[in-house]
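Visitor: only geometry, no sequence info:
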């Protein structure tokens, strides 16, 4: 817990921390805390309401499933999706040799620096086709 929260939640520490504040400043502080409390209560109420609606919908679906004769286990078998097939990597379309090192590129994605430098010097990408 942070030092601020320890002071705020401990009675004597809080009293010592606010001893220099005037009564008006304390009332202003109390009003700000009250506003925060009201907002938190409203958020908690909204969350409970949303959760109640969710639980009601789940119960409605369970009743429909019972009428049809389905169980949760039946859904588990249907919900499992087969793993998607991973496609093979694309073949290289361009090739350049720089300092004895062969660099290839598929032509998709960001252009490698060596190809970019060569094209800026006047070369055409057609010169590097495989």
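Guide: That came through, no problem. Since the structure is predicted, the reported quantities are computational estimates derived from the model, not experimental observations.

Visitor: only C-alpha atoms for contact and neighbour calcs from this point on.
Guide: OK.

Visitor: Next one: residue 13 from residue 47, what distance?
Guide: In this view, residue 13 and residue 47 are 33 Å apart by CA to CA, to the nearest Å.

Visitor: after the lengthiest helix in the chain, next one along is what?
Guide: Counting by DSSP state H, the longest helix found in the chain is helix 23-68. The helix or strand immediately downstream of helix 23-68 is helix 72-79, counting by DSSP states H and E.

Visitor: Next one for the comparison:
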């Protein structure tokens, strides 16, 4: 894509690429490019009009707020999102003893290395379940 743009924006390179086209083919390319340019201009104009409308609405709202004596800073207090509460940590579901150390795992997230090694060796996950008493 960068090569294409480089050719299009450099006069001599563009001329070299187009030299094999007939005049009618070249005019056809020009017409197609003009159509694309016109479409881009229309899109840009529509975007500018929409942006102008949006800015006008924002200004109208600002004026209304000023008339009602409401500061923009006050709106921030109303629109602040409430922070999500963290859920309680899950209790461990699996355990393994390695060198006198108890390693636990909830069953979510990364499997502890010691449990993974035993699973790879053929053990079942049920072998590590914490028995409820």
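Guide: Ah, there it is. Keep in mind that what you see is a predicted model, and the values were worked out from it rather than measured.

Visitor: still on that earlier bit, compare the longest helix of the first structure with the second structure and give me the mean distance after superposition.
Guide: Compared with the second structure after the fit, helix 23-68 of the first structure shows a mean deviation of 1.4 Å (mean CA distance after the TM-score superposition for the first structure).

Visitor: which secondary structure elements does that helix contact?
Guide: Secondary-structure packing of helix 23-68 of the first structure (3 or more CA pairs under 8 Å, 6 or more residues apart in numbering; DSSP states H and E): no helix or strand packs against it.

Visitor: Residue 90 of the second structure: what's it in contact with?
Guide: Contact analysis of residue 90 of the second structure by CA atoms under 8 Å, 6 or more residues apart in numbering lists residue 106.

Visitor: and the residue nearest the centre of the second structure, which of the three is it?
Guide: With distances taken as CA atoms, centre = their mean, the residue of the second structure nearest its centroid is residue 81 (20.8 Å). Put simply, residue 81 of the second structure is coil when judged by DSSP: H, G, I helix; E, B strand; the rest coil.

Visitor: contacting residues around it?
Guide: By CA under 8 Å, 6+ apart, residue 81 of the second structure has no neighbours at all.

Visitor: mind checking how far the closest residue to residue 93 of the second structure other than its chain neighbours is from residue 90 of the second structure?
Guide: Distances taken as CA to CA, 6 or more residues apart in numbering place residue 106 nearest to residue 93 of the second structure, at 4.8 Å, with adjacent residues excluded. Using CA to CA, we find residue 106 of the second structure at a distance of 6 Å from residue 90 of the second structure.

Visitor: Residue 15 of the second structure now?
Guide: Between residue 15 of the second structure and residue 90 of the second structure the distance is 69 Å, computed by CA to CA.

Visitor: Equivalent analysis for residue 62 of the second structure, please.
Guide: Counting by CA to CA, the gap from residue 62 of the second structure to residue 90 of the second structure is 48 Å.

Visitor: Could you do residue 107 of the second structure as well?
Guide: 9 Å.

Visitor: Ok, residue 111 of the second structure next?
Guide: Residue 111 of the second structure sits 15 Å away from residue 90 of the second structure, going by CA to CA.

Visitor: Repeat that for residue 21 of the second structure.
Guide: Per CA to CA, residue 21 of the second structure is found 71 Å from residue 90 of the second structure.

Visitor: Likewise for residue 13 of the second structure?
Guide: From residue 13 of the second structure to residue 90 of the second structure the distance is 66 Å (CA to CA).

Visitor: One more: residue 74 of the second structure?
Guide: Residue 74 of the second structure is 39 Å from residue 90 of the second structure, by CA to CA.
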